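[1] any chance you can model this:
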Amino acid sequence: MVSTREQARERAAEAAGQVRDPEMPMLTLADLGVLRAVEVERDARGGAAVIVSITPTYTGCPAMATMRDDLVHRLNDAGFPRVEVRVALSPPWSSDWISERGRAALREAGLSAPGPAPRRDGPVPLTLGPARLAPPCPRCGSAETRLTSEFGSTACKALYRCTGCLEPFEHVKEI
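    Below is the predicted model:
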């Protein structure tokens, strides 16, 4: 038998899982891998408090406040009047956390989904050279692409151009 608390947690997790990323609305926070945990605890008055943990895609992400507000509103609308959103910085977010459904949604929206995140054991070397990545074009599939700018419409995306179909596209960076 599922407890009332577990049922409330499942309802809260379902509601939180529907919140969309403000910068890439084709993705939910769950598909992006930003939504880390949803818990329900009893507060001092005997009511339920929902605790949501999210992880920014990078330090200083300007969308965090909007994500927090959207989570609070969605959970309030789902019948949870007390919501606390916590930021979890460890482990840091990785583009590997984007779900397959999220990667497909990025491609359908004309964005290049990130490949595997770089694996690092030990210190992270500081490199200031240009990126050597050549993601495939999300429109025609060509591997002949060029970096146009390290920064796209948001800091977590880079701008590329396909030399096959000549179309520009954004690529979600591997982190």
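[2] from here on, contacts and neighbour counts on C-alpha atoms
    Will do.
[3] roughly how far apart are residue 150 and residue 89?
    According to C-alpha to C-alpha, to the nearest Å, residue 150 and residue 89 sit 24 Å apart.
[4] same check on residue 78?
    Where residue 89 is concerned, residue 78 sits at a distance of 27 Å (C-alpha to C-alpha).
[5] do the same with residue 19
    Distance of residue 19 to residue 89, given as C-alpha to C-alpha: 20 Å.
[6] those two: which has the busier surroundings?
    residue 19 (23 against 14; other C-alpha atoms under 10 Å).
[7] what's the neighbour count on residue 58?
    14.
[8] let me redo that: residue 34
    For residue 34, the number of neighbouring residues by other C-alpha under 10 Å comes to 24.
[9] what sits against it?
    By C-alpha atoms under 8 Å, 6 or more residues apart in numbering, the residues touching residue 34 are 54, 55, 56, 57, 93, 97.
[10] out of those, who's nearest residue 170?
    residue 57 (16.5 Å; C-alpha to C-alpha).
[11] to compare against the first, here's another:
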Amino acid sequence: MPDPEIPVVTIEDLGILRDVTEDDRGWVHVQVTPTYSGCPAMDAIADDVVERLTRAGYLHVDVEFVLSPAWSTDDISAAGLAKLAAYGIAPPSPTGPVALTLSVRCPQCGSLDTRESSRFGSTACKSLWVCNACREPFDHFKAL
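    Okay, the predicted model is just below:
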């Protein structure tokens, strides 16, 4: 199911869908981890999960928000990273012991001549950048 804030990726692509189990009664338990504490999309995601599984014929569905282990941008699948880039959102770089972003590649023209114009973009998990080469603004998914 698509993420409500970035509909080009699914919650599985983002790596926030942690587990789905069905017990012997046919009850489904879904575990989801927010991208950050207080993410406003979590209620919409839970409602979507319940609605879709109920429409698929499951009579009892519950969604649990799991905070540990914390979500990281390293959890985004390769397909998710590619979808973000194709959509015009610069995907995060892999994190390591020290996450330092010197530049972000423009998803429009590929230039590394970019600058951050705002630490917060269209959502709190993204920052707003501008390409100095093509002059286009773009979101960058923050590495967490």
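[12] give me the TM-score for this pair.
    These two chains, once laid on top of each other, score a TM-score of 0.95 by TM-score structural alignment, normalised by the length of the second structure; 143 aligned residues with a C-alpha RMSD of 1.3 Å.
[13] ok, back up a step: quick check on the contacts of residue 34 of the first structure: which are buried?
    Buried members of those, counted by 16 or more other C-alpha atoms under 10 Å: 54, 55, 56, 57, 93.
[14] trace the last one over to the second structure, please.
    Following TM-score structural alignment, the counterpart assigned to residue 93 of the first structure within the second structure is residue 71.
[15] my read: its match touches residue 39, true?
    No. Here residue 71 of the second structure does not reach residue 39: they are 11.8 Å apart, not a contact under C-alpha atoms under 8 Å.
[16] ranges for the strands of the second structure?
    Secondary structure of the second structure, counting by DSSP state E: strands at 17-22, 28-32, 61-65, 89-90, 114-118, 126-131, 137-141.
[17] whereabouts in the first structure does the second one align?
    Under TM-score structural alignment, the alignment places strand 28-32 of the second structure onto residues 50-54 of the first structure.
[18] just give me the match in the first structure for residue 128 of the second structure.
    Residue 128 of the second structure maps onto residue 159 in the first structure, by TM-score structural alignment.
[19] swap in residue 91 of the second structure?
    By TM-score structural alignment, residue 91 of the second structure lines up with residue 113.
[20] its match reaches residue 175, doesn't it?
    No. Taking contacts as C-alpha under 8 Å, residue 113 of the first structure lies outside contact range of residue 175: 11.9 Å.
[21] just give me the longest helix of the second structure.
    When the second structure is parsed with DSSP state H, its longest helix is helix 42-55.
[22] and for residue 32 of the first structure, the neighbour number?
    For residue 32 of the first structure, using other C-alpha under 10 Å, the count is 24.
[23] same question, residue 174 of the first structure
    By other C-alpha under 10 Å, neighbour count at residue 174 of the first structure equals 16.
[24] one more: residue 100 of the second structure?
    10.
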